[in-house]
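Engineer: Sequence first, predicted model second:
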Amino acid sequence: MPPQTRGTALRHRLAELRGPDVPAKALDARALAALAANPGCRRRAILDGAGVDKTALAGALGAPSAFGQSQFALTRGNAFEAKVKADGGAELLRLVREHLDPGAEPATRAAAVPDLSAIGPEGRTARTALALREAAQATEPAEDGEGGEGGESSQGGRGGGWVLLDHPMLALEVAGSPAFLEPDAVVVHPDGSWTVVEIKSFPMLDGSADPAKVGAAARQAAVYVLALEEVAARLDPAPRVRHDVLLVCPKDFSNLPTASAVDVRKQRAVTARQLARLTRVQDIADALPEGTCFAPDLPAEQLTAAVEAVPATYAPECLSACELAFHCRQRSRAADEVTTLGRAVRAELGGLATVEDVLSAARGESGDAADPAVAALRRAAALRAEALGVPCP
């Protein structure tokens, strides 16, 4: 089957899974980073790939999740972002230069802010790629006789300067299906390099922010860096995508912006490796029973059967990253799975998949004594019995 025909068939199949007349929910970088953190979960892969609204699905299953930002936090974040980008992004460019490119010429004039509006995500992605290409061409070395000394302008290129892309649209292939991503901003430096900017509403107190929130922002920015690298790879010569992203936050308890450079090389490498491990959405869809549908308006019994038809890989970390976490936790507990205790515990227990298997092995009722996990459990049981003064099981 030709690739174009396969793509059309896959889109049709995903629409069937999503439900008739149910609009697709876009896969953003936050969700993509969470998906990359748990690449073995086929359930999340197919639901995200099909554009299923997992919040509505969780509510229909009777396990609603409080996952997500409050309306107040969203409003505050939008107001802060507008403040950072005011006056053509003058303050944002100052922060970029101060923290990432102090040797660059200051923005003596307003940065170029290309119009990125277009119809649909595909159109916006193409318009973003065109704007980045034009910015790269503007910073190419000048021919002899053009610009200043050495054939280059004072901005390091042929009329090159600062360029600010406000909410560009990038595309990244995930498990054989395209995901459209929208970073807060991308800045093109006078030397032609590209920087991802993440604007968050949590504060930086005395120059540092909550490490957990910074880590989540870094994983999200790493997804944008990966997508931006794919755009750069299609240009000749390929511009440099900086791995130091700019994190902009309110300073202390004010609404004044401050920033910090965050190195996302580690997060980028991990995300790229995990995304490469994802099972293709097409393969998961092909394995589902005919008629499977995740439309939230279906009867609860039918919806539960559809969700259970796709294997999940639950871990406690899912509670802060996935809307279906409460449903998956209920099922995991009902099945007595050791994954409810965390990935680290699950990794230590080897082939012991249920809590009853673990207790039985510790009591010496089952398991191979030569298995390191079984031997450790029996030793732990003996130490516990000794400490409590009770007979060893």
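Structural biologist: Yep, it's here.
Engineer: alpha carbons only for contacts and neighbour counts from here, please
Structural biologist: Fine.
Engineer: Can you say which helix or strand has the closest residue in space to Pro257 that isn't next to it in sequence in it?
Structural biologist: Spatial nearest neighbour of Pro257, chain neighbours left out: Pro250 (4.6 Å); criterion: CA to CA, 6 or more residues apart in numbering. Element membership of Pro250 [criterion: DSSP states H and E] is strand 244-250.
Engineer: ok, residues contacting that strand?
Structural biologist: Under the contact criterion CA atoms under 8 Å, 6 or more residues apart in numbering, strand 244-250 has outside partners 80, 96, 99-100, 195-204, 217, 221, 256-265.
Engineer: In three-state terms, label Ala118 for me.
Structural biologist: What DSSP: H, G, I helix; E, B strand; the rest coil gives for Ala118 is coil.
Engineer: Now for it, how many residues are close by?
Structural biologist: 13 (other CA atoms under 10 Å).
Engineer: ok, structure two:
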Amino acid sequence: MDARALAALAANPGCRRRAILDGAGVDKAALAGALGAPSAFGQSQFAFMRGNAFEARVKADGGAELLRLVHRTVDPGAEPPLRAQVPDLAAVGPEGRAARTALALREATLSVEGTGPGTGAWTLLDHPMLALDVAGSPAFLEPDAVVVHPDGGWTVVEIKSFPMLDGSADPAKVGAAARQAAVYVLALEDVAARLDPAPRVRHQVLLVCPKDFSNLPTASAVDVRKQRAVTARQLTRLTRIEEVADALPEGVCFSPELPPEELTAAVDSVPAAYAPECLAACELAFHCRRGSRSAGAVTALGRSVRAELGGLTTVEEVLAAAHGEAGDPDDPAVAALRRAARLRAEALAAAAPAGDTAREVARCP
């Protein structure tokens, strides 16, 4: 699991389907194609190359421009980053890289004499490796960068290729970046908790994007305290992957090589919690949407609609309640539906011609 997958999983913790597929390392894009519901989720090759080129520009010259943005945006009271350390984080395997990152963070935070934090220079960790326990399984995460300030504090840096126009960016994309960064903050806090004294992990992350329509970097500080709290709470509520696996039918397999009917039955044997927000976060969204629509589930209309409908879980139940054919009239959701149906009928009747046509329109569901 990477930070993007964890952020999506934390945003929809009730989806056991995504939990088991991510935990098993299943290629969901290939799986969606084999199911006949390929998704356009993910970056195009052009966007991927443009993002890599922009990140390389931001980190050029030992990260001088990136550190300048951190100093100006997040910590203007600190000494200017005239000199900076960029430790080598190379190691064998993700476990080795995570251990090397933890050591580099400790060395950057504490002084050479060991008298405590606050005496070092600026330090830039380029693509460090962090570990986070998720539902009993380790997840290795790789943020774009982590900066250690002269006072010993740590800041997560997210570099994105979407533009900031007149100082603001697409709120949906900024929200997704904030949720992803919140996962990195949680992982950094785990590292910080093992140090004595524990350094401060800043809850303001630096979001670096192209300025307007140029390739020049600009930055904004994003407060991720809310996203961090929500993600931490949702991750603790995630069902352990072993429990999800134990509930699967014997011999179930998610290989894209299986016949379509057998593969569909295997995937549908794991409960999903589809919502329209999944279209921007999961490769299986089109398959889950198709199943949700065929079952008439109101979740296909969005979580806010589902919350307003209370115990009514299918479109048929909603229509029956609105027409007075089912439902408890004392239920606030049922009462609101019937009132809405009456208002709709009155509006259609007022707009239609007089006579039989008006009566027919008024009876339309």
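Structural biologist: That came through fine. Only a predicted model underlies this, so the values are computations on that prediction, with no experimental measurement involved.
Engineer: one step back: can you flag which of the contacts of strand 244-250 of structure 1 belong to helices?
Structural biologist: Phe80, Val96, His99, Leu100, Ala217, Ala221, Arg265 (DSSP state H).
Engineer: Any figure for the gap between the third one and Ser260 of structure 1?
Structural biologist: Going back to what we said before, that points to His99 of structure 1. From His99 of structure 1 across to Ser260 of structure 1, the span is 7 Å (CA to CA, to the nearest Å).
Engineer: These two: who's more crowded?
Structural biologist: Neighbours were counted for His99 of structure 1 and for Ser260 using other CA under 10 Å; Ser260 has more, 20 against 16.
Engineer: Structure 2: which residue goes with the more buried one?
Structural biologist: Aligned by TM-score structural alignment, Ser260 of structure 1 pairs with Ser220 of structure 2.
Engineer: Tabulate the ones in helices among the contacts of strand 244-250 of structure 1 in JSON lines, adding columns for distance to Leu246 of structure 1.
Structural biologist: Output for these, formatted as JSON lines (distance: CA to CA, whole Å):
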{"residue": "Phe80", "distance to Leu246 of structure 1": "15"}
{"residue": "Val96", "distance to Leu246 of structure 1": "7"}
{"residue": "His99", "distance to Leu246 of structure 1": "8"}
{"residue": "Leu100", "distance to Leu246 of structure 1": "8"}
{"residue": "Ala217", "distance to Leu246 of structure 1": "10"}
{"residue": "Ala221", "distance to Leu246 of structure 1": "9"}
{"residue": "Arg265", "distance to Leu246 of structure 1": "13"}
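Engineer: The strand holding Pro250 of structure 1 vs structure 2, average distance?
Structural biologist: Superposing on structure 2 and averaging over aligned pairs (mean CA distance after the TM-score superposition for structure 1), strand 244-250 of structure 1 comes out at 0.8 Å.
Engineer: Can you check which part of structure 2 that strand sits on?
Structural biologist: Using TM-score structural alignment, the residues of structure 2 aligned to strand 244-250 of structure 1 are 204-210.
Engineer: Same question for stretch 203-213 of structure 1.
Structural biologist: So stretch 203-213 of structure 1 sits over residues 163-173 in structure 2, by TM-score structural alignment.
Engineer: do stretch 56-70 of structure 1 as well
Structural biologist: Counting by TM-score structural alignment, stretch 56-70 of structure 1 sits on residues 30-44 of structure 2.
Engineer: Pretty sure Ala29 of structure 2 sits in a helix.
Structural biologist: Yes - per three-state DSSP, Ala29 of structure 2 lies within a helix segment.
Engineer: now it: how far from Phe254 of structure 2?
Structural biologist: 12 Å.
Engineer: Equivalent analysis for Leu248 of structure 2, please.
Structural biologist: For Leu248 of structure 2 relative to Phe254 of structure 2 (CA to CA), the value is 11 Å.
Engineer: Among these two, which residue is more densely surrounded?
Structural biologist: Phe254 (18 against 14).
Engineer: Can you say which helix or strand has that one in it?
Structural biologist: Using DSSP H and E, Phe254 of structure 2 is not contained in any helix or strand.
Engineer: Distance check, the aligned residue in structure 1 for it against Asp115 of structure 1.
Structural biologist: Here Phe254 of structure 2 is matched to Phe294 in structure 1, going by TM-score structural alignment. Look at Phe294 of structure 1 and Asp115 of structure 1: by CA to CA, they are 37 Å apart.
Engineer: try Val187 of structure 1
Structural biologist: Remark: distance between Val187 of structure 1 and Asp115 of structure 1 (CA to CA) = 14 Å.
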